[in-house]
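Trainee: Predicted model follows, preceded by the sequence.
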Amino acid sequence: MEDSLLAEPLLWLIGASEIGLWVFLGAGLAARYVLRRPRLGGVLLLGVPLMDVVLVTVSTADLASGGEPSRVHGLAALYLGLTVAFGHSLVRWADARFAHRFAGGPRPVKPPRGGPARMRHEWREYRKVVLAWVLTAVVLALFTVAGGLGFPAPGAWPADPLWSWLGTATVVAVIWLVAGPLWATVFPGDDDREPTGVR
């Protein structure tokens, strides 16, 4: 029987990566806008992708050295896919708000509520979902090869400890597709706000 997820050192590393992401992001933006040291801020922001490199390296090394593939490894792959696909948008979102608050930048604009702008926004966001799914699959393939494992058929994903998260990601991607871009395309609605500020 598998150990509790909380007993997995890799799970703690995933948690540390998430905490580290926000610490590096906050510290980098604070250095850039509060301390007025953009070079230091840029160096600190490099810690955001560095956390992903550490996580994928440790996960791959664990499987390559004979570690038992588990749902935690699959979660690490999903986490990496999500942070790479959405990381740039997250940094840009936080940067716009720090710039507005501390450097007199323009007020951040909220996502469009309707019309063609909302439809374009939803499809743009969904491309990140697809990218996250693809990156998750690539990382899982890397883990599979590193661990000398066999590739499961898509129908076997729910029962496979390593690939089960890709099945979950597929379900989420389908729901997002229907509730997001398809809904905005069929029922675009209206948005009467002025397009001011930055995203």
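Mentor: Thanks, I have it.
Trainee: Could you use CA atoms for every contact and neighbour count after this?
Mentor: OK.
Trainee: Buried residues of the one helix or strand V58 maps to, list them for me.
Mentor: Assessed by DSSP states H and E, V58 sits inside helix 47-64. Within helix 47-64, the residues scored as buried using 16 or more other CA atoms under 10 Å are 47-49, 51-52, 55-56, 59-60, 62-64.
Trainee: And the nearest residue to L21 once chain neighbours are set aside, how far from L55?
Mentor: Setting aside the residues directly before and after it, L21 is nearest to V48 in space (CA to CA, 6 or more residues apart in numbering), at 5.0 Å. Taking CA to CA, to the nearest Å as the measure, V48 falls 12 Å from L55.
Trainee: Structure two is appended below for comparative analysis:
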Amino acid sequence: MLIAIVACEIGFWVVLAAGLLARYGFRRRRLGGALLLAVPLVDLVLLVLTAVDLRSGAEPDVTHGLAALYLGFSVAFGHDLVRWADVRVAHRFAGGPAPQGPPPSGTVARAQKEWRDFGLAVVGTALAAAVLAGLALATAPGVDDGPLLGLLPKLGVVLVIWLLGWPVWESVRTWNARQPEQVSGR
């Protein structure tokens, strides 16, 4: 299963690079767009391979759980990742505008970005949890699905850490940075 995850990760980047190469290197925008739209198919391949492995009697382990996490977060953050790469390649090879970095820390824009990213993390976690539950159902009869379902509480812990470490932290920094403005404005 680990080989399938690594192969799909490599496949993700190969399809992404092929789409960008077709779009900007060969000036075939439609072909490039089609290849970029095919990037999620790599995730589907991983899901099918994982389900087949479990259905054939494999004991669920952390690699099956990693496949679910990869799928959930790839779907949630995949569009942003493709857009991130597209902007940079367009700038470098097609005269596109320079990519913008993240907003500065302590600003409203940065806090909004962190809350948006956290929302995507919630979506990715929900998808990963649904895939984990589906994979638990797909295990062969009599096989312990505990290793898959045991990852669910860990996903919650990761979300809480993400919540406190990024959107809440940035919101507090933004609020603290704005306090002197509000005091001096009175």
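Mentor: Ah, there it is. Here the structure is a predicted model, which is why all the values come from computation and not from measurement.
Trainee: Where does the helix holding V58 of the first structure end up in the second structure?
Mentor: Using TM-score structural alignment, helix 47-64 of the first structure lines up with residues 38-55 of the second structure.
Trainee: Kindly report the same for stretch 119-130 of the first structure.
Mentor: So stretch 119-130 of the first structure sits over residues 111-122 in the second structure, by TM-score structural alignment.
Trainee: try stretch 22-29 of the first structure
Mentor: Residue span in the second structure matched to stretch 22-29 of the first structure, by TM-score structural alignment: 13-20.
Trainee: One more: stretch 81-96 of the first structure?
Mentor: Mapping stretch 81-96 of the first structure onto the second structure (TM-score structural alignment) gives residues 72-87.
Trainee: Now do the contacts for L40 of the first structure.
Mentor: By CA atoms under 8 Å, 6 or more residues apart in numbering, the contact list for L40 of the first structure reads 28, 31-32.
Trainee: That one and H88 of the first structure, how far apart?
Mentor: Applying CA to CA, the value for L40 of the first structure to H88 of the first structure is 19 Å.
Trainee: Please apply the same query to A76 of the first structure.
Mentor: 19 Å.
Trainee: So between the two, which is more surrounded?
Mentor: Neighbours per residue, other CA atoms under 10 Å: of A76 of the first structure and H88, the larger number sits with A76, 26 against 13.
Trainee: Okay, the closest residue to the more buried one other than its chain neighbours and G20 of the first structure: tell me how far apart.
Mentor: Spatial nearest neighbour of A76 of the first structure, excluding adjacent residues (CA to CA, 6+ apart): I14 at 6.5 Å. Counting by CA to CA, the separation of I14 of the first structure from G20 of the first structure is 10 Å.
Trainee: go on, V139 of the first structure?
Mentor: As judged by CA to CA, V139 of the first structure and G20 of the first structure stand 21 Å apart.
Trainee: The following helix or strand past the helix holding V58 of the first structure: average distance to aligned residues in the second structure?
Mentor: As assigned by DSSP H and E, the chain's next helix or strand after helix 47-64 of the first structure is helix 71-102. On superposition with the second structure, the mean distance recorded for helix 71-102 of the first structure (mean CA distance after the TM-score superposition for the first structure) is 0.8 Å.
Trainee: For F77 of the second structure, give me its contacts.
Mentor: Contacts of F77 of the second structure (CA under 8 Å, 6+ apart): 120-121, 124.
Trainee: Need those in CSV (columns: secondary structure and distance to P167 of the second structure).
Mentor: Formatted as CSV, these follow (DSSP: H, G, I helix; E, B strand; the rest coil; distance: CA to CA, whole Å):
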residue, secondary structure, distance to P167 of the second structure
L120, helix, 12
A121, helix, 11
G124, helix, 16
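Trainee: Any chance of CSV for the residues you listed, columns neighbour count?
Mentor: Formatted as CSV, these follow (neighbours: other CA atoms under 10 Å):
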residue, neighbour count
L120, 18
A121, 20
G124, 22
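Trainee: Out of the residues you listed, the closest to D86 of the second structure would be?
Mentor: Distances from D86 of the second structure to the contacts of F77 of the second structure, taken as CA to CA, are shortest for L120 (19.6 Å).
Trainee: need the contact list for that closest one.
Mentor: 76-77.
Trainee: how close does it get to R110 of the second structure?
Mentor: From L120 of the second structure to R110 of the second structure the distance is 15 Å (CA to CA).
Trainee: Next: C8 of the second structure.
Mentor: Noted for C8 of the second structure: a distance of 32 Å to R110 of the second structure, by CA to CA.
Trainee: burial count for L29 of the first structure?
Mentor: L29 of the first structure has 27 neighbours, counted by other CA under 10 Å.
Trainee: in whichever helix or strand it is part of, what counts as buried?
Mentor: Secondary structure assigned from DSSP H and E places L29 of the first structure in helix 9-29. Using 16+ other CA under 10 Å as the test for burial, helix 9-29 of the first structure gives 10-11, 13-14, 17-18, 20-21, 24-29.
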